[in-house]
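> Dropping the sequence and predicted coords here.
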Amino acid sequence: MKEITPIISTVMEQVREGILITDEKGNVRCANDAALELLNLPANTKPKNVREISSCNLVELISVAEESEGQADGASQQNGNFITFDHALKGRDATRHLRFRTGVCNVPGSSNRFRAIMIQDRTGEQRLDSVLNFRRGAGMVTDDPAMLEVLSEAMRIAESEASILLQGESGTGKTLLARMIHKHSKRKDERFVEVSCAAIPDALVESELFGHVRGAFTSAVSDRQGRFQAAHNGTIFLDEVGEIPINLQSKLLRALQDQEFEKVGSDQTVQVDVRVISASNRVLRDAVDEERFRPDLYYRLAVIPIYIPPLRERPGDVPLLIKHFYQGLAERGYPEDIGFSHDAISKMMDYPWPGNVRELANAVEHGIICAKGKVVTDASLPKDIRDYGGTHDSRRSGDRAEIEEQDRERINAVLRKVDGNRAEAAEELGIDRSTLWRKMKRLGIDPQKPGPDSLDY
């Protein structure tokens, strides 16, 4: 062993994995720099014996692994076969996920035996595995690097108590992500309360969030707890938080900051323990600059801001999502032998998807219903997607006025088709009603004035 040790040491330093070689008593004969670094040991300080490695009890880890693999008898005598086991090594700043492979070997021409221990850093692979598991648990279908990074960040911060602000267009999956953050948090066994702030009339927002007492207003015939109180010890998800009236934002700030508030009509303080996740389909920072949203509330909500990219920025996900939605439809009783033509998939990948994933799901269903000869062709797709080719260059040019005009025409066309019913129009467009209402206001579509482009309803 002494004769070959210098040769082994020279070779070991050229190997990226960590390597330890010990005798039968655990005395370390060789150890490369990679092994010292992976085991959180100071450089150039080779331990004399594996029992001196303070970062982990390597002797016990090997013994347990060998017994569980059947590679040691009742007296812990090794049979010579190599085994593999994983161990999470906690460091000062982070946890390393290590894979160990070890076994006992004979020295040629001698009765002595030595143990080889090889160590591989699998922290990166473990993190990726965790992200992919998180993705599957969230019901999110993506292979896009930007989206995987979003999921990785969400997974990292799930166990914290920090407030999270999810920003992204309607239909990008903000609600799904909020639910999964809660499921991976310390509050996972408590309630997850969802509030669509845009769906609550301004006059009822305060009562809905914080509750009221009997007699607080005309229709308050009994005491009622609000959503914050309902979420005590759990998580509250404030969707479209930017729609909360400015006059109530100071009360919301106090609820976040001090975890206390008063019900409407009461002077008794209610204390809660609630984690807040909020979402907005517009840039709240712009609302702050326009003095429509309090800056102190924004900073309290956006301790950790996460931006979810729209579907048009990750076209590679479109084929995956088509398959995912088709499988879901087949489980609901739709034909199981429908295929999508290359032209149809190309059209769908080129389309900008203003309604994002929600709109794509509707388009897949539309295509299956209109398929000819069990094939979804470009002719089977919704008219907006079929006709998009002519406007493709103008959309990419960034001409905002032209894009808005196209959106205006598109919304008016759908409104005419459904006789002005906003609920049906929103479903047809693949967006929610509150988003449709905001788009109509922004584009100057007045539902109260009859005309060729805007019906009275």
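Yep, that arrived.

> okay, CA-based contacts and neighbour counts for the rest of this
Will do.

> so where do the strands sit in the stretch 351-457 of the chain?
For the stretch 351-457 of the chain, the strands defined by DSSP state E, counting those that start in this stretch occupy 375-376.

> got it, and the stretch 51-200 of the chain?
Under DSSP E, counting those that start in this stretch, the stretch 51-200 of the chain gives strands at 83-90, 95-106, 113-121, 164-167, 192-196.

> Please identify the most buried of the ones you listed.
Of the strands of the stretch 51-200 of the chain, the one with the most neighbours on average (mean count of other CA atoms under 10 Å) is strand 164-167, at a mean of 25.

> elements contacting it?
strand 275-280, strand 304-307 (3 or more CA pairs under 8 Å, 6 or more residues apart in numbering; DSSP states H and E).

> what separates the first one from the chain centre, distance-wise?
Read that as strand 275-280. Mean-position distance between strand 275-280 and its chain equals 14 Å (CA atoms, centre = their mean, to the nearest Å).

> Mean neighbour count, the helices and strands packed on strand 164-167: which tops it?
Sort the helices and strands packed on strand 164-167 by mean neighbour count, taking mean count of other CA under 10 Å, and strand 275-280 sits at the top with a mean of 25.

> Next, the angle from that one to strand 192-196.
Interaxial angle of strand 275-280 relative to strand 192-196 (axes from the mean of the first three to the mean of the last three CA atoms, to 10 degrees): 30 degrees.

> on contacts alone, who are the packing partners of strand 275-280?
Identification of packing neighbours for strand 275-280 by 3+ CA pairs under 8 Å, 6+ apart yields strand 164-167, strand 235-239, helix 295-301.

> ok, and the closest non-adjacent residue to Glu159?
Ser185 (4.3 Å; CA to CA, 6 or more residues apart in numbering).

> Likewise for Leu98?
Using CA to CA, 6+ apart, the nearest residue to Leu98 is Asp121, at 4.8 Å.

> From Pro295, how far out is the residue nearest to the spatial centre of the chain?
Central residue of the chain (CA atoms, centre = their mean): Leu151, 3.5 Å from the mean position. From Leu151 over to Pro295 the distance is 27 Å, taken as CA to CA, to the nearest Å.

> Take this one as well and set it beside the first:
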Amino acid sequence: MSQPNRILIVDDEENVRLMLKAVFSQNGNTILCADNGEQAIELFKHEQPDLVLMDIRMPNMDGIEALQHMHAIYQDIPVILMTAYAAVETAVEALRLGAFDYIIKPFELDEMKLLMARALQLRDMKHEINLLHRELSDSYSHGRILTNNPKMMELCRAIAKVAQSHASVLITGESGTGKELIAKAIHYNSPRAKGQFIKVNCGALPESLLESELFGHEKGAFTGAQIQRQGLFERAHQGTLLLDEVGEMSPHLQVKLLRVLQEREFERVGGNQIIKTDIRIVAATNCDLKSMIERGEFRSDLYYRLNVMHLNSYPLRERPEDILLLARHFLQRFSAENNKDILGLDISAISILEEYKWPGNVRELENAIEHAVIMSTGYIIFSDDLPEHLQRVKNMPSSGVTPITPFEQNVNLKDNLKNYEKSLILQALNNNQNNRVQTAKVLGISLRTLMYKLQEYCIE
């Protein structure tokens, strides 16, 4: 805390207030004091401190209730709660309600100073997160694919090669695996990047509307066609057209699409003027087109015209390395969009995300994180913030990990806390493949502290 700050100290014990004021009034800090929750809220509202240190157990209004009022006024000001009554449940509740952290009396002043220094970084963190969000949004809009998976990295290398050609591309894969993102990556890394990227879902429109959407129509071509209208083949000239769910296209439109691919020309609906077009066709589907060809549902000549280059997107269950990478990306994105300062995921939430099979793939993960951000009231995403169907995962036995049991009967509080801490560390190590640097980062502690804890609990 090298820069002067405004610190609000809230405690009903005068000696505690005086001690903290004497310690933290150094370095030019301005200290505000309150001996109850109501007074603290008024000072918080009018003085807007940089940081709040507040006791939990106070008469009339306790620290938890005061925290809720403060969080409703200004979410950006970190609040550290103090208590002599060390209960894991209280700590978790405080974090869930928006407290930056929780410290147990009596505490070491060095520990408090370190905690305060971390909390004060929150004033700048929101700005940094917003900047990062904008950078990531820009890169995503230009087709950037985030991955740590070897197969996906190989796919990215293939995309880079395919992008430089003018060949048609067929992208296959399950729903929600990012086929549109692959198509964007091809377009924005190709010589056509300055042209338009246009997408149409072939399964979302009736045949007549899809035909008009693709080819355009002349005035009077059908009832309601009061003006001439350009189709997507014209609008995407010198750009890229993504035909999503191409397997849903009718046989009639398959014939017309084949001509565009072969001759690079077409006529509008109701017209006879030949229109030349210079476009790249990228098709995407989750259907097995070869089986459809055998059943007579898809033209083999069209398939081979589309399938000059073939790329396959992998389901999320086959790329487990990407689950947390993508989750944290979506967390930054939705945190910024919802004007929240959510810093990370609780270990229990991480465990659920890693254990779940993700039948809806990346799209389902994206929706789950958006739901969690909206439901969260603090700085950390907990398992209870996740969609209800994901929460059931925590009640299922995970792969080799002993479930965390924060309280055991007939064991004193100190031993319970140690058991709980050991369980958290073991689960974090397992989730991070025993990578100690990553484990320390997830737990929010230094590597030195983690090494000390491993020695203390005899964890190999």
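Everything's here; your move. Fair warning: this is a prediction, and the values are worked out from it, not measured in the lab.

> returning to what we had before: determine which of the strands of the stretch 51-200 of structure 1 approaches Val357 of structure 1 most closely.
Nearest to Val357 of structure 1, of all those, is strand 164-167, at 15.1 Å by CA to CA.

> give me the stretch of structure 2 that the closest one matches.
On structure 2, the counterpart of strand 164-167 of structure 1 by TM-score structural alignment is residues 169-172.

> average gap between the matching stretch and structure 1?
The superposed stretch 169-172 of structure 2 is, by mean CA distance after the TM-score superposition for structure 1, a mean 0.8 Å from where its aligned residues fall in structure 1.

> contacting residues around that stretch?
Residues from elsewhere that reach stretch 169-172 of structure 2, judged by CA atoms under 8 Å, 6 or more residues apart in numbering: 179, 182-183, 281-287, 306-313.

> One more pass at 7 Å, please.
179, 281-286, 306-313 (CA atoms under 7 Å, 6 or more residues apart in numbering).

> before we move on, the earlier item: can you tell which of the strands of the stretch 51-200 of structure 1 is closest to Val141 of structure 1?
Closest to Val141 of structure 1 of the strands of the stretch 51-200 of structure 1 is strand 164-167 (CA to CA; 18.1 Å).

> now the closest one: how far from the chain's centre is it?
Its chain's C-alpha centre and that of strand 164-167 of structure 1 lie 11 Å apart, by CA atoms, centre = their mean.

> ok, now stretch 334-346 of structure 1?
In terms of CA atoms, centre = their mean, the centre of stretch 334-346 of structure 1 is set 28 Å apart from its chain centre.

> Compute the first-to-last residue distance for that stretch.
First residue to last in stretch 334-346 of structure 1 (CA to CA) measures 23 Å.

> tell me which residues in that stretch are buried?
Using 16 or more other CA atoms under 10 Å as the test for burial, stretch 334-346 of structure 1 gives 338, 340, 344-345.

> before we move on, what about stretch 132-140 of structure 2?
Within stretch 132-140 of structure 2, the residues scored as buried using 16+ other CA under 10 Å are 132-133, 136.

> and these, which of them are in helices?
Among the buried residues of stretch 132-140 of structure 2, the residues falling in helices (DSSP state H) are 132-133, 136.

> Identify, from the contacts of stretch 169-172 of structure 2, the entry nearest to Gly203 of structure 2.
Gly203 of structure 2 lies nearest to Thr285 out of the contacts of stretch 169-172 of structure 2, by CA to CA, at 10.2 Å.

> separation between the alignment partner in structure 1 of that closest one and Arg99 of structure 1?
Taking TM-score structural alignment, Thr285 of structure 2 has Ser280 as its aligned residue in structure 1. Look at Ser280 of structure 1 and Arg99 of structure 1: by CA to CA, they are 42 Å apart.

> hang on, the earlier thing: so what's the residue nearest to the centre of structure 1 closest to, chain neighbours aside?
Nearest residue to Leu151 of structure 1 in three dimensions, chain neighbours excluded: Val131, at 6.1 Å (CA to CA, 6+ apart).

> Quick one: neighbours of the one you found, just the number.
Val131 of structure 1 is flanked by 21 other residues according to other CA atoms under 10 Å.

> for it, what are its contacts?
Contact analysis of Val131 of structure 1 by CA under 7 Å, 6+ apart lists 148, 151-152.

> And for Ser219 of structure 1, the neighbour number?
Neighbour number of Ser219 of structure 1 under other CA under 10 Å is 8.

> Alignment lookup: it to structure 2.
Match for Ser219 of structure 1 (TM-score structural alignment): Gly224.

> Where in structure 1 does the helix or strand containing Arg259 of structure 2 align, residue-wise?
Using DSSP states H and E, Arg259 of structure 2 sits in helix 251-263. Counting by TM-score structural alignment, helix 251-263 of structure 2 pairs with residues 246-258 of structure 1.

> isn't there a helix covering the match of Ser219 of structure 1?
No. With DSSP: H, G, I helix; E, B strand; the rest coil as the criterion, Gly224 of structure 2 is located in coil rather than a helix.

> all helices of the stretch 301-450 of structure 2, in order?
Ranges of helices in the stretch 301-450 of structure 2, per DSSP state H, counting those that start in this stretch, are 321-337, 347-355, 361-375, 388-391, 413-431, 436-443, 447-456.

> which part of structure 1 lines up with the second one?
Following TM-score structural alignment, the aligned partner range for helix 347-355 of structure 2 in structure 1 is 342-350.

> With the fifth one instead?
Applying TM-score structural alignment, one finds that helix 413-431 of structure 2 aligns to no residue range of structure 1.

> Map Arg118 of structure 2 onto structure 1.
In structure 1, no residue is equivalent to Arg118 of structure 2 according to TM-score structural alignment.

> What is the burial count for Arg118 of structure 2?
Counted with other CA under 10 Å, residues neighbouring Arg118 of structure 2 total 14.

> cool, Val79 of structure 2 as well?
Val79 of structure 2 is flanked by 26 other residues according to other CA under 10 Å.

> Leu114 of structure 2 too?
Other residues lying near Leu114 of structure 2 total 11 when counted by other CA under 10 Å.

> how close does it get to Leu120 of structure 2?
Noted for Leu114 of structure 2: a distance of 10 Å to Leu120 of structure 2, by CA to CA.

> And for Leu331 of structure 2?
The gap separating Leu331 of structure 2 from Leu120 of structure 2 is 21 Å, by CA to CA.

> what about the strands in the stretch 1-150 of structure 2?
For the stretch 1-150 of structure 2, applying DSSP E, counting those that start in this stretch gives strands covering 6-10, 30-34, 51-55, 79-83, 101-104.
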